[in-house]
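In: Provided below for reference: sequence and predicted model.
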Amino acid sequence: MSEHNLDKEKLKKLEDYIDGLEEKEGCLINVLHEAQDIFGYLPEEVQLFISRKLGLTAAKVFGVATFYSFFSLEPHGKHIISVCMGTACFVKGADKILNEFKTRLKIKDNNTSEDGMFTIDTLRCVGACGLAPVVTVDGKVYGRVKVEDVEGIIKEYTEG
């Protein structure tokens, strides 16, 4: 895949953002954030485009993109489900909740459902241990989640 296969409108939006920066030095993280907001993730072609526009090596851009966990090199689903696997949540069955989400959404090796609706991941600690086990969907927090709640949570996002 090359730059030519990217959405031209999105690429133009990113280019305009970069061109509008007064100071290009030290702005890589901001540019990566903007690119991820535009494209939804940071495909290799976008990283190469950024490296050329900022005069940085591709290795530098890739290094920063992979160092920070906020950035994703793979496309995400429309909705992001995060299951807390911190000690309190794990002890209260977070692993069973995670497996139920994966089973119901038919998620196997990668973390995104085939229809592109959901991506599931795990977190180390949400910081809401009193609500364990905790699940977030697009930032909305669900506390004291039980395996039997999973179907209802999914329906909120598929029927809404």
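Out: Nice, thanks for sending it over.
In: from here on, just use CA atoms for contacts and neighbour counts.
Out: Noted.
In: residue boundaries of the helices in this protein?
Out: 8-19, 28-39, 44-54, 58-67, 87-91, 94-104, 150-158 (DSSP state H).
In: among those, which comes closest to residue 80?
Out: The minimum distance between residue 80 and these falls on helix 150-158, with 10.5 Å, by CA to CA.
In: give the contact list for the closest residue to residue 132 other than its chain neighbours.
Out: Distances taken as CA to CA, 6 or more residues apart in numbering put residue 89 closest to residue 132, at 4.7 Å, once the chain neighbours are dropped. Contact partners of residue 89, counting by CA atoms under 8 Å, 6 or more residues apart in numbering, are 129, 132, 133, 134.
In: can you list the helices of the chain in a markdown table and add distance to residue 79?
Out: Formatted as a markdown table, the helices of the chain follow (distance: least, CA to CA, whole Å):
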| stretch | distance to residue 79 |
| --- | --- |
| helix 8-19 | 21 |
| helix 28-39 | 14 |
| helix 44-54 | 22 |
| helix 58-67 | 22 |
| helix 87-91 | 21 |
| helix 94-104 | 13 |
| helix 150-158 | 8 |
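In: for comparison:
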Amino acid sequence: MTAEPVEKPTTKTRYPADVLATLTTDATAIMARYPDPRSGLLPMLHLVQSIDGYVSRDGILFCAEMLGITAAEVSAVATFYTQYKRHPNGTYTVGVCTNTLCAVMGGDAIFDELSDHLGVGHDETTDDGAITLERVECNAACDYAPVVMVNWEFFDNQTPESATALADRLRLGEDVAPTRGAASVCSFKQMSRVLAGFDDGRADEGAGAGAPTLAGLRIARENDWRAPESQVETGGSTGSTSGGSAAGPVGRPGSSAERPAATSSDTEVGKDKKPGEDAK
């Protein structure tokens, strides 16, 4: 008795069978997170980057086939977001923030020095495939400007000299620890899998927020500063109220002396608050 032939899945991709099977399992898990499976396209694009190192032709076709959409629709998304690469990326993406504060603090000089040192420009990769250099927009680390990121890990308070030394260590294959975050920097492919939503077990490595980030909170606590209590207006009006002045030209209310006194309605609104809620 002859065995029944195994039906192969219909696909236009050129992935080997074992790679395709793993991708399919992971993509199915991604799709199951959402009421509409098409919402899984963004993490699925990170998933194919974790295999190919960029959003390849096969990656686009795979996403389209899994989600039942066209390759053109997938490409439209992949070309919109800068975290998706349409050509092979280096093992490490070295991003130099050149937005306003980092630029003022030396970000442009860092990028120019790295570009000369590595012999590549923006979104270009070194010949050894180790580093892709990028100009990046604000990474919300202005308190540590100028900032360089390696696969989205922070390297704070950089200089042209420290940034080139960092790049040299990455090219030598050394383990490099960021200023904050993981104990060591992972590869672009490993980082892409994390962005696809698969835990690598390293979320709690390294430091979190540093002293400059927490300085404002520390000073507020030392001085017992609290946010002012909001004035609850009655009658549904958001404009001027009887006995008070209208909001200023940028929509801020007048001084406390100009605001109306609290009414019984105000007291009623706040009577069910739990202790300490006003301080939040």
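Out: Perfect, thanks for sending it. Because the structure is predicted, anything quoted here is derived from the model rather than measured.
In: so what number do they get for TM-score?
Out: Put the two chains on top of each other and the TM-score (TM-score structural alignment, normalised by the length of structure 1) is 0.82; 158 aligned residues with a CA RMSD of 2.4 Å.
In: please say which position in structure 1 residue 171 of structure 2 maps to.
Out: In structure 1, residue 171 of structure 2 lines up with residue 158, judged by TM-score structural alignment.
In: what range does stretch 96-108 of structure 2 cover in structure 1?
Out: Using TM-score structural alignment, stretch 96-108 of structure 2 pairs with 83-95 in structure 1.
In: residue 219 of structure 2 matches what in structure 1?
Out: Aligned partner of residue 219 of structure 2 by TM-score structural alignment: none.
In: against residue 83 of structure 2, how distant is residue 219 of structure 2?
Out: Residue 219 of structure 2 sits 37 Å away from residue 83 of structure 2, going by CA to CA, to the nearest Å.
In: same question for residue 49 of structure 2.
Out: The value you get for residue 49 of structure 2 to residue 83 of structure 2, if CA to CA is used, is 10 Å.
In: do the same with residue 145 of structure 2
Out: From residue 145 of structure 2 over to residue 83 of structure 2 (counting by CA to CA), the distance is 22 Å.
In: who has more neighbours, these two?
Out: Set residue 145 of structure 2 next to residue 83 and count neighbours by other CA atoms under 10 Å: residue 145 wins out with 23 against 13.
In: I figured the more buried one hits residue 158, correct?
Out: Yes: at 7.5 Å, residue 145 of structure 2 counts as touching residue 158 under the criterion of CA atoms under 8 Å.
In: just the strands in structure 2 please.
Out: For structure 2, applying DSSP state E gives strands covering 92-97, 124-125, 131-136, 148-150, 153-155.
In: neighbouring contacts of the shortest one?
Out: So that's strand 124-125 of structure 2. Applying CA under 8 Å, 6+ apart, the set of residues contacting strand 124-125 of structure 2 is 89, 90, 131, 132, 133, 134.
In: one more pass at 7 Å, please.
Out: Residues from elsewhere that reach strand 124-125 of structure 2 (CA atoms under 7 Å, 6 or more residues apart in numbering): 89, 90, 131, 132, 133.
In: residue in structure 1 paired with the third one?
Out: Okay, so that is residue 131 of structure 2. Using TM-score structural alignment, residue 131 of structure 2 lines up with residue 118 in structure 1.
In: contacting residues around that match?
Out: Taking CA under 7 Å, 6+ apart, one finds 77, 78, 79, 80, 81, 112 in contact with residue 118 of structure 1.
In: since we're on the nearest residue to the second one once chain neighbours are set aside, how many residues are nearby?
Out: The spatial neighbour of residue 78 of structure 1 that comes closest, neighbours along the chain excluded (CA to CA, 6+ apart), is residue 117 at 4.8 Å. Summarising burial for residue 117 of structure 1: neighbours were counted as other CA under 10 Å, giving 15.
In: output the strands of structure 2 as a markdown table; include the columns distance to residue 26 of structure 2.
Out: Converted to a markdown table, these look like this (distance: least, CA to CA, whole Å):
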| stretch | distance to residue 26 of structure 2 |
| --- | --- |
| strand 92-97 | 24 |
| strand 124-125 | 29 |
| strand 131-136 | 27 |
| strand 148-150 | 26 |
| strand 153-155 | 25 |
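In: and of those, who's closest to residue 63 of structure 2?
Out: Per CA to CA, nearest to residue 63 of structure 2 of these: strand 92-97, 23.8 Å.
In: contact partners for the counterpart of residue 70 of structure 2 in structure 1?
Out: Aligned by TM-score structural alignment, residue 70 of structure 2 pairs with residue 57 of structure 1. Residue 57 of structure 1 makes contacts with residue 51, as judged by CA under 7 Å, 6+ apart.
In: farthest from the middle of structure 1: give me that residue.
Out: residue 22 (28.7 Å; CA atoms, centre = their mean).
In: roughly how far does it sit from residue 38 of structure 1?
Out: 20 Å.
In: from residue 124 of structure 1, how far out is residue 51 of structure 1?
Out: Following CA to CA, the distance that separates residue 51 of structure 1 from residue 124 of structure 1 is 32 Å.
In: please report how far residue 48 of structure 1 lies from residue 74 of structure 1.
Out: 15 Å.
In: between these two, which one's more packed in?
Out: residue 48 (20 against 14).
In: the more buried one matches what in structure 2?
Out: Per TM-score structural alignment, residue 48 of structure 1 is aligned with residue 61.
In: quick check: which of the strands of structure 2 is nearest to residue 192 of structure 2?
Out: strand 92-97 (11.3 Å).
In: list of residues touching the closest one?
Out: 107, 111, 130-138, 147-151, 187-188.
In: what do you get if the cut-off is 6 Å, keeping everything else the same?
Out: Contacts of strand 92-97 of structure 2 with the rest of the structure, by CA atoms under 6 Å, 6 or more residues apart in numbering, involve 131-137, 147-151, 187-188.
In: check the mean deviation of that strand from structure 1.
Out: In the superposition with structure 1, the average deviation recorded for strand 92-97 of structure 2 is 0.7 Å (mean CA distance after the TM-score superposition for structure 1).
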